[in-house]
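Colleague: what follows is a protein structure lacking sequence information:
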């Protein structure tokens, strides 16, 4: 699905990209990053299409999503403070030359 069609489906559901990201517990940036590729992954396309069709049919997709218990996705590549790129390197205790 193209990113434009994805946004159209979200619009049918009465959602913004931020609202969609909040519902599926993802970062809005991870969703909008797909705009530069022009397409969204199939799993996001399916969710958006189903939400759009449910909303057009007068069905409350939010109630359905609220019944599902799931954790937010962990951010990829999250940096650890003081460590470039979240590296799992250990701290070396080197002697200081004074």
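Modeller: Arrived safely, thanks for sending. Quick caveat, the model's predicted, so the values are computed rather than measured.

Colleague: alpha carbons only for contacts and neighbour counts from here, please
Modeller: Will do.

Colleague: can you give me the helices for this protein?
Modeller: 3-12, 17-23, 28-32, 42-56, 61-66 (DSSP state H).

Colleague: which of these sits closest to residue 89?
Modeller: Among the helices of the chain, the nearest to residue 89 by C-alpha to C-alpha is helix 28-32 (26.3 Å).

Colleague: tell me which other helices or strands that closest one touches.
Modeller: Packing partners of helix 28-32 (3 or more C-alpha pairs under 8 Å, 6 or more residues apart in numbering; DSSP states H and E): helix 17-23.

Colleague: take this one as well and set it beside the first:
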């Protein structure tokens, strides 16, 4: 949908870049057990098998 809108704006001669730069993007906060740098966190307990 977004690609179609941007393409149509370009065809109509509208500057979509100017519109996009007005949008303030804030990063999402991790939820659940997710830890920074690890997708989905650690869903299982790490076992020490004495290896």
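Modeller: Structure received. What you see is a predicted model, and the numbers here were worked out from it, not measured in a lab.

Colleague: got a TM-score for the two of them?
Modeller: The TM-score (TM-score structural alignment, normalised by the length of the second structure) is 0.53; 40 aligned residues with a C-alpha RMSD of 3.3 Å.

Colleague: quick one on the thing from earlier: which one of the helices of the first structure lies nearest to residue 90 of the first structure?
Modeller: Nearest to residue 90 of the first structure among these is helix 28-32 (29.2 Å), distances taken as C-alpha to C-alpha.

Colleague: what range does the closest one cover in the second structure?
Modeller: Counting by TM-score structural alignment, helix 28-32 of the first structure falls onto no part of the second structure.

Colleague: rewinding a little: deepest of the helices of the first structure, which one?
Modeller: helix 3-12 (a mean of 18; mean count of other C-alpha atoms under 10 Å).

Colleague: where does that one end up in the second structure?
Modeller: Going by TM-score structural alignment: helix 3-12 of the first structure matches no residues.

Colleague: now the angle between helix 42-56 and that helix, please.
Modeller: Helix 3-12 of the first structure runs at 30 degrees relative to helix 42-56, counting by axes from the mean of the first three to the mean of the last three C-alpha atoms, to 10 degrees.
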